[in-house]
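S.K.: take a look and give me a structure for this.
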Amino acid sequence: MSAANRRERPEPPEPLPVPTVDAHTHLDACGCVEAADVATAMDRAAAVGVTRVVTIADDLPAARWAVQAAHWDDRVAAAVALHPTRTAALTEDDHAEIERLARDPRVVAVGETGLDYYWDHSPPQAQQESFRRHIDLAKRLGKPLMIHDREAHEDVLRILSEEGAPDEVIFHCFSGDAEMARRCAEAGYLMSFAGPVTFRNARELQEAAVVVPEDLLLVETDAPFLTPHPHRGRANEPYCLPWTVRALAALRGVSDERIAESAERNAERVFRLEELPPVVRSVTPGAEDARSA
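M.R.: This is a model prediction of the structure:
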């Protein structure tokens, strides 16, 4: 497949029978810059039943943009944090700005934070210190903690236990096996599944997806990354979520409608989506702060 084809968006999937929520996407990395771009991407998603998204930040510029985007479109909420691979040289000012942005009323989670031992961009000690600070922030703000966990399961679980987990914890793009899923379920942690659960070589992940309790299940794209089968390697966007929903339904032996409904219900609960203040078309204080930061 050529580089041009890999970047090309696939044709839209068949619409879902009921609406659902993309619990983790990166609209800025999907090429959205302005409000019109966000509206266009959300229109594409809504046409196939993906009616709301949480757009995620992993550094300060992305965090400022995510807050701004959440004030552009009622279908978009934001989560902000400093990604573990960005933690090698954080300052007190960096953490202070993330806290300020996280207090915005349209920010529904602190994330993505956690540990990533696959890449060596940041030493484990720096990652762990930042992770602990994000855990504390989520607890002080009363917002969910969205975790990035790559090849770091034991340390992630250990630090959550040592620090005391927030009331709501989400393992984004869950990557563990069935035993890890059971341990997370026992702790009451939510698990969000992305495109890799559709991959043919993902047997352990697929076994994990089967054992997750329905009330702890979320779905996501992690767009523009991890495009689901049969379009692996091409551009991903929230409108691609139905392929993952249908793969999960087939694995669990239930209807597409049931997965979409339960994922939406769980997203509404954990992110408190019904409590979000509506977008005000004039500039809001939170959005102005994000613009000027």
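
S.K.: from here on, just use CA atoms for contacts and neighbour counts.
M.R.: Noted.

S.K.: next up, the contacts around residue 83.
M.R.: Going by CA atoms under 8 Å, 6 or more residues apart in numbering, residue 83 touches 57, 58, 59, 111, 112, 113, 114, 148.

S.K.: please redo it, this time with the cut-off set to 10 Å
M.R.: 57-60, 111-116, 127, 130-131, 147-148 (CA atoms under 10 Å, 6 or more residues apart in numbering).

S.K.: same question, residue 149
M.R.: Applying CA under 10 Å, 6+ apart to residue 149 gives the contacts 84, 112-118, 155-157, 171-176.

S.K.: just the buried ones from the residues you listed?
M.R.: If you count burial by 16 or more other CA atoms under 10 Å, the buried members of the contacts of residue 149 come out as 84, 112-117, 156-157, 171-176.

S.K.: which of the residues you listed sits closest to residue 77?
M.R.: residue 112 (13.9 Å; CA to CA).

S.K.: am I right that that closest one is in contact with residue 60?
M.R.: No: under the criterion of CA atoms under 10 Å, residue 112 makes no contact with residue 60, lying 12.0 Å away.

S.K.: sequence B follows; please return its structure for comparison with A:
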Amino acid sequence: MSDPSQYVRERSKEGRKELRYPAAPVPLAVPVYDNHAHLEIADGDEPLSLGEQLDRALAVGVHGVVQAGGDIESSRWSADAAASHPRVLAAVAIHPNEAPAYAEAGELGDAIAVIDELAAQPRVRAIGETGLDFFRTGEEGLPAQFESFEAHIALAKKHALAMQIHDRDAHDAVLETLTRVGAPERTVFHCFSGDAAMALTCAEEGYYLSFAGNVTFKNAQNLRDALKVTSRERILVETDAPFLTPEPTRGRPNAPYLIPHTVRFLARELDVELDELCAQLAANTLAVYGAFED
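M.R.: Just a heads-up that it's a prediction; the model follows:
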């Protein structure tokens, strides 16, 4: 696979107080999977290699990671990682905030063609993350976002893959696009950010909702409300590492091995036995992406 030293993105450390990885949580007895992470991004004072990330995850009961791309380079890295590691599956895409830059350079079509090629690889199991972001992109960049989103939807259908959606401040537009164009059979709202009403709308369409560490934040009551109205057969869990580190280690580098914190929080919120929830989360992940080890 690609050597991580040959392609690595540094996460800004500005304004962050503690940059060491936290201690490992108590392991889960029933294994789960991290539905979405960006392990090509170096984080912390002592960044972990891909192998170290996977080993730490395995030690606490996290048996696999869906590694998500957001541009050509990270999508290639993701596909290579999945091809070389039985505990990694890949998602490939042009992130909605990257689409305007490709379009301005006249390269969006070529970039999507690369994603099309990568999507044919057997351990690439999702198109993502794709979608719409009205927070970071201004009006001038929206046409490129919509063009890219619809092209990615078409790729997910063409390759019979799941699709991971990035939706930031664009709930209505994302849902309208999925209805108008037609959603792929397995559609996942990565790092779900809506409320209970949106969760019910997603339930009607059979979409999956993936909850990240921010569901543990005090100001995220909307996510907890959404969680409680979502069918357990449609719940996934993720880190979005190195972002969104869950309580009680919020503000420090995130990694797949920290997902037990989020899973235990979900179990408490849903008032369900931890092992039962873990088994359901694992089954849901495998239903969306297929088996990790061929």
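
S.K.: give me the TM-score for this pair.
M.R.: Once superposed, chain against chain, the TM-score is 0.89 (TM-score structural alignment, normalised by the length of structure 1); 273 aligned residues with a CA RMSD of 1.8 Å.

S.K.: sorry, back to before: so which of the buried ones among the contacts of residue 149 of structure 1 are in strands?
M.R.: Counting by DSSP state E, those place 112, 113, 114, 115, 116, 171 in strands.

S.K.: quick check: the farthest pair among the residues you listed?
M.R.: Maximum distance among these (CA to CA): 12.8 Å, for 116 and 171.

S.K.: any residues in contact with both of the two?
M.R.: 148, 149.

S.K.: picking that back up, quick one: which of the ones in strands among the buried ones among the contacts of residue 149 of structure 1 is nearest to residue 74 of structure 1?
M.R.: residue 112 (21.3 Å).

S.K.: what's the closest one aligned with over in structure 2?
M.R.: Using TM-score structural alignment as the criterion, residue 112 of structure 1 maps onto residue 129 of structure 2.

S.K.: what helix or strand is the residue nearest to its match when sequence neighbours are not counted on?
M.R.: Counting by CA to CA, 6 or more residues apart in numbering, the nearest residue to residue 129 of structure 2 once its immediate chain neighbours are dropped is residue 164, at 5.1 Å. Under the criterion of DSSP states H and E, residue 164 of structure 2 resides in strand 162-168.

S.K.: for the stretch 51-200 of structure 2, which segments count as strands?
M.R.: 62-68, 88-92, 124-133, 162-168, 187-189 (DSSP state E, counting those that start in this stretch).

S.K.: quick one: which of those is nearest residue 54 of structure 2?
M.R.: Of all these, strand 62-68 comes closest under CA to CA, at 7.6 Å.

S.K.: any idea how far residue 69 of structure 1 is from residue 199 of structure 1?
M.R.: Relative to residue 199 of structure 1, residue 69 of structure 1 is positioned 31 Å away (CA to CA, to the nearest Å).

S.K.: between those two, which one's more packed in?
M.R.: residue 69 (28 against 18; other CA atoms under 10 Å).

S.K.: so what's that one up against?
M.R.: Contacts of residue 69 of structure 1 (CA under 10 Å, 6+ apart): 27-28, 32-35, 37-39, 55, 63, 75-78, 106, 287, 290.

S.K.: put the buried members of those residues into a ChimeraX selection.
M.R.: If you want just the buried ones from those in ChimeraX, going by 16+ other CA under 10 Å, the selection is:
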select :27,28,32,37,38,39,55,63,75,76,77,78,106,287,290
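
S.K.: counterpart of residue 290 of structure 2 in structure 1?
M.R.: That one, residue 290 of structure 2, aligns with residue 272 by TM-score structural alignment.

S.K.: now for that match: which residues touch it?
M.R.: Residue 272 of structure 1 touches 108, 109, 143, 144, 266, counting by CA under 10 Å, 6+ apart.

S.K.: one more: residue 202 of structure 2?
M.R.: 175, 187, 188, 189, 196, 208, 209, 230, 234.

S.K.: closest one of those residues to residue 117 of structure 2?
M.R.: Among the contacts of residue 202 of structure 2, and counting by CA to CA, the member closest to residue 117 of structure 2 is residue 187, at 20.5 Å.

S.K.: okay, now the aligned residue in structure 1 for that closest one: neighbour count?
M.R.: Aligning on TM-score structural alignment places residue 187 of structure 2 opposite residue 169 in structure 1. By other CA under 10 Å, the residues close to residue 169 of structure 1 number 25.

S.K.: quick one: residue 169 of structure 1 from residue 66 of structure 1, how far?
M.R.: In terms of CA to CA, residue 169 of structure 1 sits 20 Å off from residue 66 of structure 1.

S.K.: please apply the same query to residue 139 of structure 1.
M.R.: Taking CA to CA as the measure, residue 139 of structure 1 falls 21 Å from residue 66 of structure 1.

S.K.: more crowded one of those two?
M.R.: Comparing residue 139 of structure 1 with residue 66 by neighbour count (other CA under 10 Å), the higher total belongs to residue 66, at 30 against 18.

S.K.: that one and residue 72 of structure 1, how far apart?
M.R.: 10 Å.
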